[in-house]
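Asks: Could you work out the structure for the sequence below:
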Amino acid sequence: MRYALLGTGPWAERTHGPALAAHPDAELVGVWGRRPEAAEALAGRLGTRAYADADALLAACDAVAVALPPDVQAPLAVRAAEAGCHLLLDKPVATTPEAAREVTAAVSRAGVASVVFFTLHFDAETGRWLRAQRERVDGADGWLLGRADWLSPVFAGSDTPYTASPWRRAKGAMWDIGPHALSVLMPLLGTVSEVTAALEGPGDTAHLVLRHAGGASSTVTVSHSVPEAATGVFAEVRGAAGVATLPERSDAPDTAFGRAVDALERAAAGGEPHLCDVRFAEAVTDVLARAEALR
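Replies: Just a heads-up that it's a prediction; the model follows:
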């Protein structure tokens, strides 16, 4: 498929762009960004061309990969779907339920495929684990309890290009890495029926308590404000089958993104929609919006 890349920041430069340029079944037609000079530079490094007009780029493509802040991404995703492009989006798909619903509605109207890059589902090791836990139990013997902690030092002195991100500064860890935590818990425990508590901790730390359809419950703790020595990612589910703990990721992000490209192409060719489509992403946005309203 012919791909447009929208975005020129670190995620586009380090993950989306290299993965698309290297993928054997993808043609990277061009790059568009809000800063034309950055689009020119990134396009040159990727061996493609920069477009000054996003709609002209969309018209030349079959699919679009978006690496932009969520509230820039959402309206562009609607435009891309209306142009007939399949969507490879980033999480969160939007930071308001209304904007997320507009993306889902545009995908439905246009009949295009969608995949949202919840990284863990496309990493070889964590993706395999998630599939295994979904198949391991069902019905009354399903998972009953869950916990997910995502703790990083992005705002605590870490040397990372994401520290300067304005949208991350504005929305914090709950919106940036909260989707990762929910992408583990929701497929295993069920749809979130109620956000029963959402508390603030140090810096941008957030603690959520969730009830899931069917009676399961879970907790989420996320932060970009912990010292380097306190960082880590941990997730587990518990039930009659015992305890299952999320393994460490095995792949670089661009390798995982290549699998997301594969998933989009399968869906676009008439295969089953991927679990991580815009409908799932809309549900994640809805949970985070409910939590934000309680803080």
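
Asks: make it CA atoms for all contacts and neighbour counts henceforth
Replies: Noted.

Asks: Cross-check the contact I'm expecting between residue 70 and residue 99.
Replies: No. If you go by Cα atoms under 8 Å, residue 70 and residue 99 don't touch, sitting 9.5 Å apart.

Asks: for comparison, sequence B:
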Amino acid sequence: MRFGLFGTGHWARVTQGAALTAHPGTELVGVWGRDPAKAAALAADLGVRPYADADALIADCEAVAVALPPDVQAPLAVRAARAGRHLLLDKPVSLTVADADAVVQAAADSGVASVVFFTARFDPEVTRALETAAAAGGWSSARVVMYGSIFAQGGPYSGSLWRREHGGLWDLGPHALSRLLPVLGPVAEVSALRGAHATSHVLARHDSGAVSVMQLTLDAPPAAQPFGYQLLGEAGVVDLPGGSGDPVVNFGRAVDELLAQVRSGHPGHPCDVRFGRDVVAVLAAAQLSEQEGRTVAVR
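Replies: Sure thing, here's the model as predicted:
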């Protein structure tokens, strides 16, 4: 399948670009980016053509792989879906529910396949653990702690403006919710507080009655960076696996699963744009709760 790569940053280079050029079932057609010089440099490294016009690349491919800030990704994904191109998007799908809804509608109208790359969800160990936990049921609560520190001098994401502005809630929150929602079900309402080190403390009540807690930051002290995913319920306390540290391998699996959808003729995936939209809805409610100091219902 012919793919177009949209984005020129670290993630586009070391993950998506690397995986697409190595995958036996894909042909990387070209690269588009908001900075033509960076697009030309990445295209040269990958041995493909740089595109100055995003719509020209959409016209020349069958599927798009997007590694752009969420507010840039969403309208581009709408244009690609309307053109009949399959979608391999990054998380979060967007920064607003309205933009996520537009992506979902465009994909539904065109009947294209879609996958949103929640990195660990494409690790078989994580998938099996979530399926086992969901089948067991009886979970009353869960806790996710993700304390990262990405703004250190010289780090690959230290210059990421959207991560600096929106923080761990929007960058790490999708990873947390990609584990919580399949086990505990949809979220009905959230209460959130912003703490020290730009940490979002999110309390979520799920439709199932379970309550989950997420603690998320990208600006933790270097000596305090715990990561953990824990379920509590009738089966006791279960620690979920963190997943593979190789995003290139996991992205290759995401490509496999998108191709399988296309071959089957029945688009639909646990991490499709509809799931991506539900994640955005929880994050948007948590952001509003932080801002207004009240419990917010999830749309």
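
Asks: Overlay them and tell me the TM-score.
Replies: TM-score of the superposed chains, computed with TM-score structural alignment, normalised by the length of the first structure, equals 0.95; 289 aligned residues with a Cα RMSD of 1.3 Å.

Asks: rewinding a little: can you pick out the residue with more neighbours from residue 70 and residue 99 of the first structure?
Replies: The neighbour comparison of residue 70 of the first structure against residue 99 (other Cα atoms under 10 Å) goes to residue 70, with 23 against 20.

Asks: Could I get the contacting residues of that one?
Replies: By Cα atoms under 8 Å, 6 or more residues apart in numbering, the contact list for residue 70 of the first structure reads 90-95.

Asks: Stretch 211-221 of the first structure aligns to what range in the second structure?
Replies: Matched against the second structure by TM-score structural alignment, stretch 211-221 of the first structure falls on residues 205-215.

Asks: Need the contact partners of the matching stretch.
Replies: So stretch 205-215 of the second structure is in contact with 139-147, 173, 176, 180, 184-190, 199-204, going by Cα under 8 Å, 6+ apart.

Asks: the helices in the stretch 51-200 of the first structure, which residues?
Replies: For the stretch 51-200 of the first structure, helices defined by DSSP state H, counting those that start in this stretch occupy the ranges 54-59, 70-82, 97-110, 124-136, 166-176, 178-189.

Asks: Mean deviation, the fifth one versus the second structure?
Replies: Here the mean offset of helix 166-176 of the first structure against the second structure after fitting is 0.7 Å, by mean Cα distance after the TM-score superposition for the first structure.

Asks: counterpart of residue 267 of the first structure in the second structure?
Replies: Match for residue 267 of the first structure (TM-score structural alignment): residue 261.

Asks: Its match sits in which helix or strand?
Replies: helix 247-264 (DSSP states H and E).

Asks: quick one: buried residues of the following helix or strand past that helix?
Replies: Using DSSP H and E, the helix or strand that follows helix 247-264 of the second structure in sequence is helix 273-292. Using 16 or more other Cα atoms under 10 Å as the test for burial, helix 273-292 of the second structure gives 273-290.

Asks: Give me the buried stretch members for stretch 160-176 of the second structure, please.
Replies: Counting neighbours by 16+ other Cα under 10 Å, one finds that the buried residues in stretch 160-176 of the second structure are 163-164, 167-176.

Asks: Farthest from the middle of the second structure: give me that residue.
Replies: Computed with Cα atoms, centre = their mean, the maximum C-alpha offset from the centroid of the second structure is found at residue 234, amounting to 30.2 Å.

Asks: give me every residue that touches that residue.
Replies: Contacts of residue 234 of the second structure (Cα under 8 Å, 6+ apart): 138-140.

Asks: Tell me the counterpart of it in the first structure.
Replies: Looks like residue 234 of the second structure aligns to residue 240 there (TM-score structural alignment).

Asks: What is the burial count for the closest residue to residue 263 of the first structure other than its chain neighbours?
Replies: Using Cα to Cα, 6 or more residues apart in numbering and skipping the chain neighbours, the partner closest in space to residue 263 of the first structure is residue 274 (6.7 Å). Residue 274 of the first structure: 17 surrounding residues under other Cα under 10 Å.

Asks: surely residue 274 of the first structure meets residue 267?
Replies: Yes. Look at residue 274 of the first structure against residue 267 with Cα under 8 Å: they come within range, at 6.9 Å.

Asks: Which neighbours do these two have in common?
Replies: Counting by Cα under 8 Å, 6+ apart, the contacts common to residue 274 of the first structure and residue 267 are residue 114.

Asks: and of the buried residues of stretch 160-176 of the second structure, the nearest to residue 249 of the second structure?
Replies: Distance to residue 249 of the second structure across these (Cα to Cα) is lowest for residue 175, with 17.0 Å.
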